[in-house]
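for reference, the sequence and a predicted model appear below.
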Amino acid sequence: MTITKEDELEGLKAIGRIVANTMQAMAKAMEPGMTTQELDDIGRAYLAREGATPAPEASYNFPGAACISVNEEIAHGIPGPRVIKAGDLVNIDVSAAKLGYFADTGATFRMGTVSPALDQLCRDGKRAMQIGIAEVGANKPLNGIGKAIGHFAAKRGYTLIQNLASHGVGRALHEYPEEIATWPNRDKRRISKGLVLTVEPFLSTGGLWADQGDDGWTLYSAPQAHVVQYEHTVVATERGAIIVTQAG
């Protein structure tokens, strides 16, 4: 969507805060021995208390309130009996709707202590997202996002998953400008004032593509490698990006 009025921005900020708080509540509750279904139940209950509807379930009939992906699962993991263990990387992706507004956020969390290399990957994954957000602004080139993230990834010796893109959001979970590459690309479009979009690079230690698993949802890295994802929903203004998925 494109924000044209203050009340639209406030509606977007309201659902943005809800999804951010939901993700943080889930991350705080996460502990070894918990199943991903139990973690999802916490997120579902939080969204329900806030009067919000899980977007993947409502929009695509996804079998869960949130996407929870552990280790080799890099996105769209289905909540279920899998037990979270110490040393796991757990990606929590929460999107929801309220009063006609949609917001989407995600992050990779460490379950306790992980190796120094994985810890650095998480830090750099978050930095890659921040670098992409810095390229969001009215009339800026859309491909500036992928160009900046790609430069950072290459400099640090990482790869980017090149079939999992950012997207427009706001009145639906996925809308114009549809796919927004977070890797170097030749997209000629420019970012319009008020445009609502996600910035969500998938930074990897060698992965290039996401392959779908047998369950029809869960995605895995090809070639197999560690992958992290960090995501915010933002609004493009003449002064840069407003991040609406802020906890608080």
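Right, received. Where do you want to start? Every value quoted in this text rests on a predicted model; they were computed, and no experiment measured them. Residues are numbered from 1 along each chain as shown.

from here on, contacts and neighbour counts on C-alpha atoms
Will do.

so where's the longest helix in this protein?
In the chain, with assignment by DSSP state H, the single longest helix is helix 6-29.

what residues does whichever helix or strand comes after that helix touch?
Per DSSP states H and E, the first helix or strand lying C-terminal to helix 6-29 is helix 36-49. Helix 36-49 is touched from outside by 18-19, 22-23, 25-26, 29-30, 53-54, 64-66, 68, 79-84, 96, with contacts defined as Cα atoms under 8 Å, 6 or more residues apart in numbering.

report how many residues lie close to Asp7.
10 (other Cα atoms under 10 Å).

just Ala172 next, same as before
17.

kindly report the same for the one 4 residues further on.
Counted with other Cα under 10 Å, residues neighbouring Tyr176 total 16.

enumerate the positions of whichever strand or helix holds it that are buried.
Here Tyr176, judged by DSSP H and E, is contained in strand 175-180. The neighbour-count check on strand 175-180 (16 or more other Cα atoms under 10 Å) flags 176-177, 180 as buried.

ok so, going back, which of the contacts of helix 36-49 are buried?
18-19, 22-23, 25-26, 30, 53-54, 64-66, 68, 79, 84, 96.

hmm, which two among those are most spread apart?
Thr53 and Ile84 (25.4 Å; Cα to Cα).

circling back: in CSV: the buried residues of strand 175-180, plus distance to Met34.
As requested, the buried residues of strand 175-180 are exported to CSV (distance: Cα to Cα, whole Å):
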residue, distance to Met34
Tyr176, 37
Pro177, 38
Ile180, 35
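
putting a second one here so we can go through both:
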Amino acid sequence: MIYLKTDEEIAFLRESNLLVGKTLGELAKMIKPGVSTLELDRIAEAFIRDHGAIPGFLHYQGFPNTLCTSVNDQVVHGIPNKQPLKEGDVVSIDCGVLLNGFYGDSAYTFEVGEVSEDIKQLLRVTRESLYQGISKAVAGSRLGDLGHAIQSYTESYGYSVVREMVGHGVGRHLHEAPEVPNYGRPGNGVKLAEGMVIAIEPMINMGKRNIVQEKDGWTIRTVDRKPSAHFEHTVAIRKGDAEILSSFEFIEEVLSLQSQK
């Protein structure tokens, strides 16, 4: 069942998603070589609770932490740990909150110190592909249009799209219908309608698309151990352009200030 949201519900969802954006912005200040993902997790949990919300991922289906932190060849669902991040790493941070009965969900892949040019391009293209997908997220389009936009853009650079992990509806539940693949054929799939709220989250690999789950039961990594990138926005479907409910602005403000130092 796909639930169409009222304007009032979308306003609540916007509030939840903005808090996710602010949380990721707070983490952007801390990400550097030597910091552990477990430290980032503690900061995120405190920040979310200080703002009157509950971490959306903590204990969700047994997940042990507030953040999913996926480093280098880890695609998604990495569990925070004490291992320090190293110069040249990348870390995808996926964060969710529950506020006023509605979930927020967004992800961003961060550079740790100075990364190689080929990694920079993977992150740039993956991020751009998210907006390619969002451009098709309008009432009357189909999910195949959205997935195809992401797939064709990233594959034109020689990258591959993870098939098994997909985006999803967001609302009073963290994961709602429909599933939102990052690949597809134009004109195929569920028709998008005004009031749908979906998380679009390209997971793009530098190498092959094949993935494997680690023994911890959560962490997904690339089979060939090549890097992966992940960016995610939650959007509301409208008759015109999609309304992006989450935000990268808080992150970009921090990264811009850091680059000026």
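Perfect, I can see it now. All values derive from a computational prediction rather than experimental measurement.

before we move on, back to that, chain center to the longest helix of the first structure, what's the gap?
Chain-centre distance of helix 6-29 of the first structure: 13 Å, with Cα atoms, centre = their mean, to the nearest Å.

remind me what it packs against, helices and strands.
Helix 6-29 of the first structure makes packing contacts with helix 36-49, strand 89-98, strand 101-110 when contacts are defined by 3 or more Cα pairs under 8 Å, 6 or more residues apart in numbering; DSSP states H and E.

roughly how far out does the longest one sit from the chain middle?
Yep, that's helix 36-49 of the first structure we're talking about. In terms of Cα atoms, centre = their mean, the centre of helix 36-49 of the first structure is set 18 Å apart from its chain centre.

same check on stretch 161-168 of the second structure?
Its chain's C-alpha centre and that of stretch 161-168 of the second structure lie 11 Å apart, by Cα atoms, centre = their mean.

quick one: end-to-end distance for it.
Terminal residues of stretch 161-168 of the second structure lie 16 Å apart, using Cα to Cα, to the nearest Å.

and the contacts of that stretch?
By Cα under 8 Å, 6+ apart, stretch 161-168 of the second structure touches 151, 154-155, 175-183, 198-205, 209-211.

recalculate using a threshold of 6 Å.
In this structure, residues lying in contact with stretch 161-168 of the second structure by Cα atoms under 6 Å, 6 or more residues apart in numbering are 175, 178-181, 198-201, 203-204, 209.

what does stretch 178-197 of the first structure give?
Residues outside stretch 178-197 of the first structure that contact it (Cα under 6 Å, 6+ apart): 1-3, 138-143, 146-147, 150, 165-169, 201, 233-237.

for stretch 145-159 of the second structure, same thing?
129, 132-133, 136, 181-186, 205-206.

what comes up buried for it?
By 16+ other Cα under 10 Å, the buried positions in stretch 145-159 of the second structure come out as 145-154, 159.

in TSV: the residues you listed, plus secondary structure and distance to Leu13 of the second structure.
Below are those laid out as TSV (DSSP: H, G, I helix; E, B strand; the rest coil; distance: Cα to Cα, whole Å):
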residue	secondary structure	distance to Leu13 of the second structure
Asp145	helix	24
Leu146	helix	22
Gly147	helix	23
His148	helix	27
Ala149	helix	25
Ile150	helix	24
Gln151	helix	27
Ser152	helix	30
Tyr153	helix	29
Thr154	helix	29
Tyr159	coil	32
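
ok, so of the residues you listed, who is nearest Asp216 of the second structure?
Nearest to Asp216 of the second structure, judged by Cα to Cα, of those is Tyr159 at 26.9 Å.

how about Ile180 of the first structure, nearest residue that isn't a chain neighbour?
Counting by Cα to Cα, 6 or more residues apart in numbering, Ile180 of the first structure lies nearest to Ser166, which is 4.8 Å off, once chain neighbours are set aside.
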